[in-house]
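Visitor: structure for this input, please:
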Amino acid sequence: MEQEMKNIQENQHADQSKSAAIFKKSNRPVTLKFENVVYKIKLGKEGCFKNNSKSEEEKIILKGVSGIVSPGKMLTILGPSGSGKTTLLTGLGGRLVNGHLDGAITYSNKPFSNAMKRNTGFVTQDDVLYPHLTVSETLVFTALLRLPKTFTVVEKIMHAEAVITQLGLIKCKDSVVGGPLLRGISGGERKRVSIGQEMLINPSLLFLDEPTSGLDSTTALRILSTLRDLAKGGRTVVMTIHQPSSRLFYMFDKVLLLSEGNTLYFGRGEDAMGYFSRIGFSPLVAMNPSDFLLDLANGILSDDPRVLTDEPGEDPASIKQTLVTAFKTNLAENLKEQLQECDDHQIAEKFHEKKFKQWPNTWWQQFSVLFRRGMKERKHEYFSRLKVGQVLVLALMCGLLWWKSNNIQDQIGLLFFYTNFWEFFPMFQAIFTFPQERMMLEKERSSGMYRLSAYFMARTVGDLPMELVLPTIFTIVTYWMAGLKPAAWNFFSTLLALLYNVLVSQGLGLAIGAIIKDLKSATALGSVIMLSMTLVGGYFVQHVPSFIAWIKYVSITLYAYKLLLGSQFTGGETYLCGTNATCLVEDFPSIKTIGIGGKGISIVALAIMLLGYRFLAYVALMRIGVTKK
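Guide: Coordinates of the predicted model:
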């Protein structure tokens, strides 16, 4: 990608007009209509003793909200915290997972579909970005994944460059995004990067949750101006916003004011103040319209000397109810007529499902981009100084403790430590894999960016070299210091058995992390499972009672330990068991119970676990984001 970026920069002036043309390409227009939208969610009561019939109470978040926004227009949803702004936006974007959504929501007279999903941009309030990627890399990788295969790689990169220019990110394009533990670009720049990811596809319908949150007024104005330009290009823009400045407020084509799930106003932004004045609510002095509307949505009148009302003694609940009734009396009927009169058949073109059944890119293209992105992002994590130092220090400590040991019991102890340590270390590392990427996976999968299978394979294959380097170094250091058999066959069979163990243990960690969302619960379960496997591995307890002996047949430790023993000891080999006395290795108590034969069974058993655990992880991930096509 670096070479491609250099080639682009060399031809930047020649291709500037082409880049701008790509960015300004119009998609098919969409008219969004929603009528009597009601959203209910059941809240479970906490406690150890729950009665299924009484433990849940239903809460109504949205109470019959209606509205319409046409192509070329910008709808802004205002309201105080808890009014239902984000819930409504998420519902309109087809991203509500829990609860029950009622009402009619149509997109050019059609229900939400895969065709619509892939032409919809959704910018969440929280910026979900990879911290170690630069701004340019973030947008280029997104362009490579989201833009269809009809675009060449060069065109996709130029498209990303055009978005960077459009959003004023040129100065920070080569800076890492950063995160809580890594210093990067500013919060406002992060927000613009998030918006840029959605702007890449020039969506027909763009949803934004608090796009100006954390931005200064000048930057916020620039963002809103960009969004207005996008809307003028035939796109439909819907956003929530928190206390915009007066300059921003008058840029809104339509405003929807919510209070506790009820509609208080729906209409043009410039008409809002006049409407409330006509029904008896107006400010005494000039003030920011959004501040005034939020005061009304909170039911605040008598506490603010700037506001006049005919009934100054009313409580907030009564004021809110008055405003809800006023909306139903004065505006609801007109809105209903607009919904009925809207004729979406007049729109030039409609979405044709057959054109959107295929993914934007081929499976191999998705895999290739995800693989490169994953390697760039995670190399810092896998080869951090702390992790490398931890492994090297422990390797040196083991080498010194087992220095040139020729005692068979000590050698067996080292092999069991190999098994045990390189089960716990990769398993716990893998447990954190999917929980840490869950938000990113939800965001990208809900946008129809790539197949789950491409992501899973890219993640699995990309982790292999990084997962196997540290155990290889550990083995090289300790093997020769401990004086194990120097023959090449013994060394490589020991190394391969250990790496096999690492891969199977990693698969177990991936499965646990994918199935259980809570990291504390996942690590607790992982500890219990791995300790149980260790106890029946044949080193601590050599004669496991028959009623619980079945556990050893599903133990990674038992099969991996057996392979490691077989890499160092063979049948008929002897050792010193007394003065001038030798005994067979297979008769040694710690080996006799395990045995040094049956390597094939161990290899097959571990192979089943290797594939089985990863299959469980994949099935668990299918619940994230969208249903697999």
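
Visitor: CA only for contacts and neighbour counts going forward, please
Guide: OK.

Visitor: could you check how far Leu402 is from Tyr479?
Guide: Quick fix: residue 402 is Trp, not Leu. 9 Å (CA to CA, to the nearest Å).

Visitor: what does Asn262 give?
Guide: In terms of CA to CA, Asn262 sits 71 Å off from Tyr479.

Visitor: also this sequence, please, to line up against the first:
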Amino acid sequence: MAERAEEERVPLRCDVPLKQLNRIAKRAPVDIDFQDLTYSIRDSYTGKGWRHLLKSINGSFRSGELTAIMGPSGAGKSTLLNILAGYVTAGVKGSIRAEGRPRDLTTFKKLSAYIMQDDIVQPRLTVCEAVMFAARLKLGSEIQKSEKHEVVEEVIQLLGLEKCMNTRTEYLSGGQRKRLTVALELVNNPPVIFLDEPTTGLDNVAIKQCIELLHKITKHGRTVICTIHQPPASLFHYFDQVYVLAQGYCVFNGSPSQLVPFLSKASLPCPPTYTPADYIIELVQSQTDNITALSNTIQNGKINLIEKKKEETIICTKTAGIFEIQQDYTQTVTKNYDVFPISIWMQLVILLHRNFLQLKRNHSNIYIQFFHHLASGLLVGSIFFALGNDGSQTLSVFKYILSVNVFFMYTYVMVPVLTFPLEVRLMKREYFNRWYSLKAYYMCFTLSALPLMTVLSIMFLIIVYLLSSQPMDLDRFIWFSTLALAVGFCSQGLGYVIGSTFNITNGSVVGSSALAPLLALACYGMGYRSTIEPVMKVIMGLSYLRYGVVGLTITIFANREPMDCDEYYCHYRDPDLLLRDMGMLDENRPIQLYALIAFTIFFRILAYCTLKFQLTSELKNQIVYLAAKIVRQKD
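Guide: Presented below is the predicted three-dimensional model:
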């Protein structure tokens, strides 16, 4: 604890010039203006009408300044930040300009970084490794590896993370994790940085360090905009501009030092016993008259009571060497950055490197999966021990086939359902800040899961195959393993669909509920021979597990000599008789494999589309907005 406290008080380096970063990733400063900004959503309580969260507000946020968007809960702080960052677009009216020009969202996203409230970072990486992976993804391939290392060192030094460079991210304190999230977005020198509640969950020391950090970053010419509920009085002066919201209106816009005179002008003087930040929040807390008075006085943000920049700030930012005089801020995005700084294949290589490094260090996960497959293999093998060639236990062998299918179905559906939602939360930040394309990431987590899954599955299959004394035929075992793995890959795809759609709690319910009918359809009609209704055959075909059951049954029983029988009569001593009664005598083994492959491809494509919908909040918001608009027109 003492070491953590000592690390938490590492002084921030405000004098770091960032020479390498500014040389490699040149960015012109970007000012942001907005006029008559309105945002409306459908009223979820009544189902009718619209709620106006922002009401024709105005404002301007300048480069080289730290701006705090303040207000009570529900005032519209995060809404305004999401709109300015481009995270929300549907339902927005008014104009937003960057460097005096209408904001081009595609270009703007390449020049800005959005640090969300949840400071979740990639686990099982050191601070240095995490920042280096960010640099490799966000800086162009034309930049040498040594130069990227220099950039990483500069950023880590600026944020005071030197002493925890080799500390794994899961062992960082709250303040260190906040600084790391900033460092990850700083490596490509974005001129605009948005932060949603950066001080949430921090103690007083960490809050002071966080705000000091943001204040120092602005001295390198960046536009830093953050939401904050109520800053400590001792740190209020660190902000260059304060933008206060209440019930969707702007009630103050200007420097902290101008807040007291402004309140006096609005005939709401601040008592000497109050701090100005606390007093204005108390004034607008459900006080409609006060909100109207303050909003009228500031003209809903059109008036900006900000002091002139201090001369030393201008000198400091100029000496940093980052102000490239350009007529159009869009010129700061080079042709190489039209899509992503590096190709999709390079993204895949880097992401695979990161995933395999984390997988190798995740010992608990490897041990749990290993012992799960080992224990399950021994259990299933023991239950059906030495029954593989016993003609009196042919139906028990069929139950053994069902058990193998159920193992692969439940194991590889439920693991993504329980783990993937957390992965999506982390990916959401990286994807929005354009670290990589969704295609590269989707290929990465698909490929990175295959080696361990394949090895452990083969181990399970060898155990259950040998213990149950199945035919010692290499071709038969290869088909048995291939079909079982196909069931596993198909189940994993279904797990990704559920995991990308629901949170862990809802996904657990949906996952288990979806598997029950799939299992019922897989077993339906066993013993009916070929008398199953045509409609039911179509419905049964919707269960991918059915193809696994049929495929494994054919693999075990087809083309075999009569089984051993130590009793007076063994009805299913001839395996073909069982296949006939099960209606599988005319089934084709490759067809079952092709069907499983088709289901796997379908689930993977569906999971990708679902993930795309979840990550692209703009598309999701537009669909909801358009649907609500249609309903409003009908009303």
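
Visitor: next structured bit after the helix or strand where Leu426 of structure 2 lies?
Guide: Assigned by DSSP states H and E, Leu426 of structure 2 falls within helix 394-432. Sequence order places helix 438-448 as the next helix or strand after helix 394-432 of structure 2, per DSSP H and E.

Visitor: where does that following helix end up in structure 1?
Guide: Mapped onto structure 1 using TM-score structural alignment, helix 438-448 of structure 2 spans residues 452-462.

Visitor: any buried residues in that stretch, and which?
Guide: 452-456, 458-460, 462 (16 or more other CA atoms under 10 Å).

Visitor: do the same with stretch 146-156 of structure 1
Guide: Those would be 146-148, 153, 155-156, for stretch 146-156 of structure 1 by 16+ other CA under 10 Å.

Visitor: quick check: whatever residue of structure 1 lines up with Thr169 of structure 2 vs Thr212 of structure 1, distance?
Guide: Under the alignment (TM-score structural alignment), Thr169 of structure 2 pairs with Val177 of structure 1. Distance, Val177 of structure 1 to Thr212 of structure 1, using CA to CA: 18 Å.

Visitor: now Phe424 of structure 1
Guide: Counting by CA to CA, the gap from Phe424 of structure 1 to Thr212 of structure 1 is 44 Å.

Visitor: so for these two, which residue has more residues nearby?
Guide: Thr212 (24 against 20; other CA atoms under 10 Å).

Visitor: my understanding was that that one contacts Ser225; is that so?
Guide: No. Counting by CA atoms under 8 Å, Ser225 is not a contact partner of Thr212 of structure 1; they are 11.6 Å apart.

Visitor: show me how far the helix or strand that Ala628 of structure 2 is a member of is from its chain's centre.
Guide: Here Ala628 of structure 2, judged by DSSP H and E, is contained in helix 617-634. Counting by CA atoms, centre = their mean, to the nearest Å, helix 617-634 of structure 2 is centred 24 Å from the centre of its parent chain.

Visitor: quick one: list the elements packing against that helix.
Guide: Applying 3 or more CA pairs under 8 Å, 6 or more residues apart in numbering; DSSP states H and E, we find helix 617-634 of structure 2 packed against strand 32-42, helix 589-615.
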